[in-house]
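Asker: here's a sequence, model it:
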Amino acid sequence: MSADSVTPQVNSSATPEERKRRSIRSFVLRTGRMTPGQQKAYDQYWPLKGLTLGDGVINFSAVFGREADTVLEIGFGMGASLVEMAKAAPDKNFIGIEVHAPGVGKLLHGMGEQQVENIRVYCDDAVEVLNQCIEDNSLDRIQIYFPDPWHKKKHNKRRLIQPAFVQTLRNKLKPKGILHLATDWEHYAEQMMEVMTAADGFSNQADEYCFSPRPEYRPITKFEKRGERLGHGVWDLLFAKTH
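Answerer: Reported below is the predicted structural model:
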């Protein structure tokens, strides 16, 4: 997955107000080109399934053509698990956010190949999408799976799951909506638990300070299977919005 980090992006020529507005990003941009297959899928399906910041605040029923529970995934990587999840839950709407174009191309290719119609996708910064396009109290679930762990201690501050960002997510969830986090880095799992336990307006769906078993709706990815073979653990956190 590539829900990477909250990283300062500072332009020395910008005004203080501009620097403040630009100070948070939900990713670190990585280079990479789409394969011909990914580019073909992007060209074919983006006009039908793609969303942009310029669309402004989106109306889920208009975008999906129906009323249904809506799930948002931040940082879906190459998109295989999101396609699998959406195919298994055709009664739900899914919105994916991924800043890396090859991942978006791969997701669109998978959607076309498996005839999955209930996903819409942004290729942009999740912070901007949340601020500009997602109404408060509108999402039934937000999921962030295997974000960049920034495992060096000096880089821990770049991790995505931080108190302020968690409150942004809470604002977008409906009452009783679920924030689902997963990581295979134990230290990050512990930090996530600390942040979520201290966060206002959330309740752990397991016992206090306890991790949750993996819900059936979250597929086991190739990435996760490889980690299991190497002896890595995986930790899931499910917290419900209380107010």
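Asker: use CA for all of it now, contacts and neighbours both
Answerer: OK.
Asker: quick one, what contacts the spatially most central residue of the chain?
Answerer: Nearest to the mean C-alpha position of the chain, by Cα atoms, centre = their mean, lies Ile74 at 1.1 Å. Applying Cα atoms under 8 Å, 6 or more residues apart in numbering, we find Ile74 in contact with Ala3, Gly96, Ile97, Glu98, Ala126, Ile142, Gln143, Ile144, Tyr145.
Asker: next, the second sequence, to be compared with the first:
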Amino acid sequence: MSDTSTPAEGQRRMRTIKSFVMRAGRMTEGQQRGLDQGWPRFGLELADGLRDFDEVFGRQAPRTFEIGFGMGHSTLEMAAAAPEQDFIGVEVHSPGVGALLSGVMAQNLTNVRVYSCDALEVLRDCVADSSLDRVLLFFPDPWHKSRHHKRRIVQPAFAELVRSKLKVGGVLHMATDWEAYAEHMLEVMNAAPGYRNQAASGQYIERPQERPTTKFERRGERLGHGVWDLKFERID
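Answerer: Sure thing, here's the model as predicted:
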């Protein structure tokens, strides 16, 4: 997962505080094999700068950008279920990147590309304005202690950057299992210019079918934990 960084010229300066912590994860053989074999085919580099994703994927297609895909299970499920769409996933933790790449190869998917770095740097430097159909942010770190709230990725500058990359009519879809963070997301997004809340109630939407249910989420449901989904559409 990613947080704020310096924006392109003309955009409001974003904080440099990171919403993720780099962990030293142990790589399995399968994850390492996914990195070794899959990265040359499906990996993209921040240093390459602005990309033409029609050229990268070899076609024009609806395009989804996922921030912090974890171990990649949801990304794989979505990409396999929608071969007519393209998916760009970003994750900082190598075991998750290796796991996703391993799955992409095992399922012979061609509609997934991967960055392994700060997602907001990718948005800022590599993604053209008004080019994305969806941006996904599923279960980001809630940073639940008050003194850590500044680390939350969902901030006004985040909303502004994402809006600039979405097409008009494109959607930012967020999900969290922390009610206080859901309330924070709702407050930030309701105040963000250029968006419309897709919830008829003006709050949260029902869990959409296109968002896969994770093992973590199913375990939480058994324990009585809630999940809150929010969808905000770019309107200008």
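Asker: which residue in structure 2 lines up with the residue nearest to the centre of structure 1?
Answerer: In structure 2, the residue paired with Ile74 of structure 1 is Ile67, using TM-score structural alignment.
Asker: ok, Phe60 of structure 1 next?
Answerer: Under TM-score structural alignment, Phe60 of structure 1 pairs with Phe53 in structure 2.
Asker: returning to what we had before: distance check, the match of Ile74 of structure 1 against Arg59 of structure 2.
Answerer: 22 Å (Cα to Cα, to the nearest Å).
Asker: and what of Ile235 of structure 2?
Answerer: Ile235 of structure 2 sits 26 Å away from Arg59 of structure 2, taking Cα to Cα as the criterion.
Asker: try Leu136 of structure 2
Answerer: 21 Å.
Asker: now do Asn190 of structure 2
Answerer: For Asn190 of structure 2 relative to Arg59 of structure 2 (Cα to Cα), the value is 35 Å.
Asker: these two - which one has more neighbours?
Answerer: Neighbour count, other Cα atoms under 10 Å: between Asn190 of structure 2 and Arg59, Asn190 has more, with 16 against 13.
Asker: what's the counterpart of the more buried one in structure 1?
Answerer: So Asn190 of structure 2 corresponds to Thr197, using TM-score structural alignment.
Asker: let me know the helix or strand that its match is in.
Answerer: helix 186-198 (DSSP states H and E).
Asker: that helix vs structure 2, average offset?
Answerer: For helix 186-198 of structure 1, the mean deviation from structure 2 after alignment is 0.5 Å (mean Cα distance after the TM-score superposition for structure 1).
Asker: show me what that helix is packed up against.
Answerer: For helix 186-198 of structure 1, the packing partners by 3 or more Cα pairs under 8 Å, 6 or more residues apart in numbering; DSSP states H and E come out as helix 163-172, strand 202-204, strand 235-241.
Asker: let's have those in CSV, adding mean neighbour count and distance to Ser212 of structure 1.
Answerer: As requested, those are exported to CSV (neighbours: other Cα atoms under 10 Å; distance: least, Cα to Cα, whole Å):
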stretch, mean neighbour count, distance to Ser212 of structure 1
helix 163-172, 18, 18
strand 202-204, 21, 9
strand 235-241, 23, 5
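Asker: closest one to Ser81 of structure 1 among these?
Answerer: strand 235-241 (15.5 Å; Cα to Cα).
Asker: what sits up against that closest one?
Answerer: With Cα under 8 Å, 6+ apart, strand 235-241 of structure 1 has contacts from 170, 173-184, 186, 189, 193, 196, 201-206, 211-214.
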